[in-house]
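**Student:** heads up, no residue letters with this:
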């Protein structure tokens, strides 16, 4: 009985404490009255906090009663504080409308993107500082991770069909932008987080760790130095978020496809000053092509340290390991009938292989000295290792004793090659905001340095050509006028060093004995290329006008035979301007115009290769572009249009000389002109849409061969288009069921076009895709059907010995769980 008063007192205290709290709830909107997801809501001077949900709603329980200050903050928006009076055991409504803040956007590449749809609002790629895409005076297109997931895409080449003016070039790590090829061997056309990273030339880049794939159209030399004239691809890696998100995804399907992905992010400390994210990807898949397979592993951890509101530090590491075979395309009979050989037929031997390994490590720092002055410093170390053993074509059909070619047999050669590259990329720049009268300015001044080193020990064994009768070795090609100098078979045909590939032989892919061949050794001398540049840029805002002025002084050095007695330096420098103007016609429409000059030196491997026929002049280019960028449906849907005229001088093409398959020639001038349309976002909260169209006329305008003038550039279709739409039922008995439907088309394209009287022509195609989704809480299952009507098509090609067929109809099933 003596304990009863104590118990009553305790119960009274508990009930009293509960009575001293209340609830605050509301919705977070942007300036277009659209909900903002994952906004941080916290109570000043307490540890209480929560993030808004996908519809911008939040509920804060157990808030102390009385006067409180509620703070709403999110990357890309101005922080807003509001007072509120909390009533015991009652819910108080408090809504927020946040305004976009470009200055806060500058930290978006250190803290992850929180948008969760097909639309992306801002980017670094156009100005080196976070800028709303509608304010950049140049066409920038993108594909978000959400669209890639909905389409069950796993590689960069899988998603480029969604971008106007971009199409696949081959099976390799290369694409065409506005008619100009961008390949993995040229780091100037492939960026990771705005930095030049060495990537595989042979294998298309994986995207399980990628937040979005961006393409800035036209040369970006004023910012990045040597850059491809058609455009630059930037892959933005996923960065840590300041709230917990975890997901696991698995895909199985046609061609023995198996993939699994993991994405984990959140806080490592309670105060949110240390964040983490780790992305994992594994693939073990076959292919519709004979002998082709892919074993890939991606491990990509990322950490963000935020010691204060003014200082942010990020560390990114991406490891990629790959095993497979190098697929150099489909060979068909010499009459050029693409249907004469099955699209499944590859020319590999069963014991060929390609092993690759790459590591990108990035350290980035941002510090704000004041509200006006900030500093950014980024360092990336990028390495790539190649171990290759392959049977491949000699780019011609088999020679017969009478000097003609056998249209059913392909002349072959063998490569055994090992190489390793290391890249160092260092970029530093200041941002300074200042006003002159009514004109606000954002000044950027910076310096960057890039070095690429081909490590010692790179070499290649090559077997090719025809055996000589005197036993001295081989000749690269057969000379019928001197047939007695060659070993001849009983039919009088020359005996090849590497047996011809018989397109009619079903056993031609058997294991081959590499010891049977006669090899020549090619040493890859250690070489170093480096570039550094000083650049300045100002974005001036005056009323409805935004003027961008940029200038870069670029210095480029090639060190051939690096650190040897035969070392030779090739030095080049160029001054690169950029001018752009944006006019805000109204709240929804921005008009723009731009002029840019581009620059791209030839790679060290081309300059140093005696078989290529160089040295060659650098590529130079100019772009004039006008366009419009708009937002519709209260900002949910963005659309853009661009008209452009682009010229380039100095492109290299294969000379198509059977006796010298590596010989290159340099074209005088090419031009590309056309119009592009892009659309991305949501028509309604549950209806997403992506669409694009491009008309591109890319031709040779100057050449020493008059027959080449006016020809369409290789793998540069005049028309491309794409549409993809996803609709999810959000109420009723079928709530959570979704449908996806898409189509894309590409018109006919030429293959090799120079020194060829009749260039090969690859037909156009139209493909249709569909998907079915079902989402229940945090669980989603989807079924993707690609190429529904099983259309036989070719994504590109060089000639009828190297054609690149697209995949036939295939089905992928993906299961995702978010927790």
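**Tutor:** Happy to help now that I have it. These numbers were taken from a predicted model, which means no experiment stands behind them.

**Student:** CA atoms for contacts and neighbours, from now on please.
**Tutor:** Will do.

**Student:** Could you pick out the longest strand of this protein?
**Tutor:** strand 405-436 (DSSP state E).

**Student:** Report the buried residues of it.
**Tutor:** Across strand 405-436, burial judged by 16 or more other CA atoms under 10 Å covers 405-433.

**Student:** Below is an additional structure, to be compared with the one above:
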């Protein structure tokens, strides 16, 4: 009998996750599916499945041969840790501030190495500007890959922080299987979910999958809902052994409001005893605060292998989304240290902001992979072309509305903000790229690549803005023996920024470069440790305008330097252990504001650390118990005041997570996951603008599922 012994999935997050076997194997007449980025090896009648992170090279390259830091977090692991959204899946990854702005339902905002990453789905960019779209449901994802540092050679539209690439679940060919589950948890979270997959015909050439989620929930913030409906059907057609076509459809409807209330610093972090607001405080209006977002998405993923030496891949996606967002928030900006308008220091003025957006995006990526040899050198050559077209029609409006007593927040007299037409936006980008991975003596790998981009930004009423750039990358990694593989790499970034500032001026593209060096250690298949050091330079960074925090401007130059260590060790008996530590100095080198030059970048912690351990115990022949626990630390941050605003220091915080799961006959599953187990109040971060971003309080979710 053949059994799966280990499943390697991450550079520093997970090496082996029993039961994760997306893997699969053909044994005893049963077929399971090996993921596109996984490689299976047989040793002593045991199958080792070692993952490759396709985000790094767009090819099936083992992580130990990839000269750049990358983490892969499979769904089994991030759900075990209690992740409810994409940014929470990153909590235990090195170099990542997963929830850069705390409890924020407007989007998945994280920072990588102190800089903002770009969000990708199935290798294609998903978001292009700051408009609100439904956040990707974690229940539809197979894994999340985090590529740290610039990656424009392969993606064009890659920020200096890196890429967060979400990989969708796909149909599995074979005997139909699936899971039906219900959840109940904190803040009256009630959710039902289904994940069904399997072959649809006797020949096994056609397979289907259906992921569905229905949720009715409150949130930590009073009066704010978190309701969702997701339907994600998909089909996989394999007409022959060399051809695969996958179609993925997604309908998603989210209903809620903004969980962030921008609570005044003088009533939170700077408040005297007894005057600190509760983290559930709502300072908006229950009838007027709204976040309604709907999207329809269609994705095509096709691959054809002409021979062992040539493979063609094509990815296409069309997204049709619409959203309405309106929020009432306190005026902490006019006078951050004294925003009150009454003698008792209770009442503050409020602003209202609203927007309505209609978004259409088309993205595509086609590449040809060639394998050949020149003497002792084995080449894996990739040449491709990608294209994106983003269009937005929108309306927006802002103004002043009625004040509120923040200690007795009863909202009255608020009317919707009038919306006026914004200039229509259209942004397109065409890129050509080539990459060669050269392997020598099955020990040394050299990766070199180049790309040419042409980006066009057109704002209604203005001339089109054309930006062109050539970017490069190079990396070298060698295996010294004993599982040691040192590496060095260089990469560049070019990221067109869609939209206008309040002056009607189009944003300039962000640019940057990175030097990275590191050491990967894999003494056995179930162990992987990576140590990396980096130096990144970024220009044209978007920031909030201190004179108008709703506006976005672009500052000068930022340097980010630091190091990371991340590892995992999997022992027999299903023990999973992961740990990570990061140190980051992100320094402002040039800026319009002299106060921040030479200082640590606002809201950026220097220290991040995490550890997670989980183990399964056999209770009876049919029942097992899995226990897990983790701790994560985010260091203190600072927000430097300009134009007389105060400099604000936000304390760091350390949080604990836990898991208890019972499994009966590998069919029934009852799990309870808890995040921020001890319900610590914290902020992430507080800013010199005068507001604080509240952190996520304790969340406990029980899940009852049945697998078949």
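**Tutor:** Received the coordinates, thanks. Everything numeric in this text was worked out from a predicted model, so none of it was measured.

**Student:** quick one on the thing from earlier: could you tell me where the helix or strand following the longest strand of structure 1 falls in structure 2?
**Tutor:** Next along the chain after strand 405-436 of structure 1, taking DSSP states H and E as the criterion, comes strand 439-454. Strand 439-454 of structure 1 corresponds to residues 377-392 in structure 2, going by TM-score structural alignment.

**Student:** Residue in structure 1 paired with residue 636 of structure 2?
**Tutor:** By TM-score structural alignment, residue 636 of structure 2 lines up with residue 748.

**Student:** thinking its match is in contact with residue 713, fair?
**Tutor:** No. In this structure residue 748 of structure 1 lies outside contact range of residue 713 using CA atoms under 8 Å: 11.6 Å.

**Student:** Which one's more surrounded, those two?
**Tutor:** Higher neighbour count among residue 748 of structure 1 and residue 713: residue 713, with 25 against 19, using other CA atoms under 10 Å.

**Student:** what does the more buried one align to in structure 2?
**Tutor:** In structure 2, residue 713 of structure 1 lands on residue 601 (TM-score structural alignment).

**Student:** Its match and residue 586 touch, don't they?
**Tutor:** Yes. The pair residue 601 of structure 2 and residue 586 passes the contact test of CA under 8 Å, sitting 5.4 Å apart.

**Student:** Pull up the overlap in contacts between the two.
**Tutor:** Residues touching both residue 601 of structure 2 and residue 586 (CA atoms under 8 Å, 6 or more residues apart in numbering) are 114, 558.

**Student:** Would you agree residue 157 of structure 1 is in contact with residue 170?
**Tutor:** No. With contacts counted by CA under 8 Å, residue 157 of structure 1 stays clear of residue 170, the gap being 9.4 Å.

**Student:** For these two, indicate the residue with more neighbours.
**Tutor:** residue 170 (26 against 22).

**Student:** so which strand or helix has that one?
**Tutor:** With DSSP H and E as criterion, residue 170 of structure 1 is part of no helix or strand.

**Student:** sorry, back to before: I'd like the distance between the match of residue 636 of structure 2 and residue 598 of structure 1.
**Tutor:** Separation of residue 748 of structure 1 from residue 598 of structure 1 (CA to CA, to the nearest Å) stands at 28 Å.

**Student:** Give me the neighbour count for residue 335 of structure 1.
**Tutor:** Counted by other CA under 10 Å, the residues lying close to residue 335 of structure 1 total 10.

**Student:** Against residue 94 of structure 1, how distant is the nearest residue to it once chain neighbours are set aside?
**Tutor:** Of all residues not flanking residue 335 of structure 1 in the chain, residue 407 sits nearest, at 7.1 Å (CA to CA, 6 or more residues apart in numbering). To residue 94 of structure 1, residue 407 of structure 1 is 77 Å away according to CA to CA.

**Student:** Then residue 347 of structure 1?
**Tutor:** Distance, residue 347 of structure 1 to residue 94 of structure 1, by CA to CA: 67 Å.

**Student:** Same drill for these two, tell me which one is more crowded.
**Tutor:** Neighbours were counted for residue 347 of structure 1 and for residue 94 using other CA under 10 Å; residue 347 has more, 26 against 16.

**Student:** what ranges do the strands span in the stretch 201-350 of structure 2?
**Tutor:** 206-216, 226-240, 243-256, 263-264, 290-307, 310-330, 347-374 (DSSP state E, counting those that start in this stretch).

**Student:** What is the corresponding segment of structure 1 for the shortest one?
**Tutor:** Meaning strand 263-264 of structure 2. Aligned by TM-score structural alignment, strand 263-264 of structure 2 falls on residues 331-332 of structure 1.

**Student:** How about residues contacting the matching stretch?
**Tutor:** Stretch 331-332 of structure 1 has contacts (CA under 8 Å, 6+ apart) with 338-341, 345-347, 408, 410, 503, 800-803.

**Student:** again with stretch 123-137 of structure 1
**Tutor:** By CA under 8 Å, 6+ apart, stretch 123-137 of structure 1 touches 102-103, 105-108, 121-122, 138, 140, 194, 214, 216, 223, 234, 546, 548, 580-582, 590, 592-594, 629-630.

**Student:** for stretch 529-540 of structure 2, same thing?
**Tutor:** Against stretch 529-540 of structure 2 from outside (CA under 8 Å, 6+ apart): 11-12, 69, 149, 160, 508-522, 554-568.

**Student:** how about it, aligned to which bit of structure 1?
**Tutor:** The aligned range for stretch 529-540 of structure 2 in structure 1 is 639-650, by TM-score structural alignment.

**Student:** Tell me the buried residues in that stretch?
**Tutor:** 639-650.

**Student:** Is there a neighbour count for residue 757 of structure 1? I'd like the number.
**Tutor:** Residue 757 of structure 1 has 9 neighbouring residues, counting by other CA under 10 Å.

**Student:** ok, now residue 339 of structure 1?
**Tutor:** Applying the criterion other CA under 10 Å, we find 10 residues in the vicinity of residue 339 of structure 1.

**Student:** any idea how far residue 319 of structure 1 is from the aligned residue in structure 1 for residue 79 of structure 2?
**Tutor:** Aligned by TM-score structural alignment, residue 79 of structure 2 pairs with residue 149 of structure 1. As judged by CA to CA, residue 149 of structure 1 and residue 319 of structure 1 stand 21 Å apart.

**Student:** next one: residue 667 of structure 1
**Tutor:** 38 Å.

**Student:** So these two - more neighbours on which side?
**Tutor:** Neighbours were counted for residue 667 of structure 1 and for residue 319 using other CA under 10 Å; residue 667 has more, 20 against 16.
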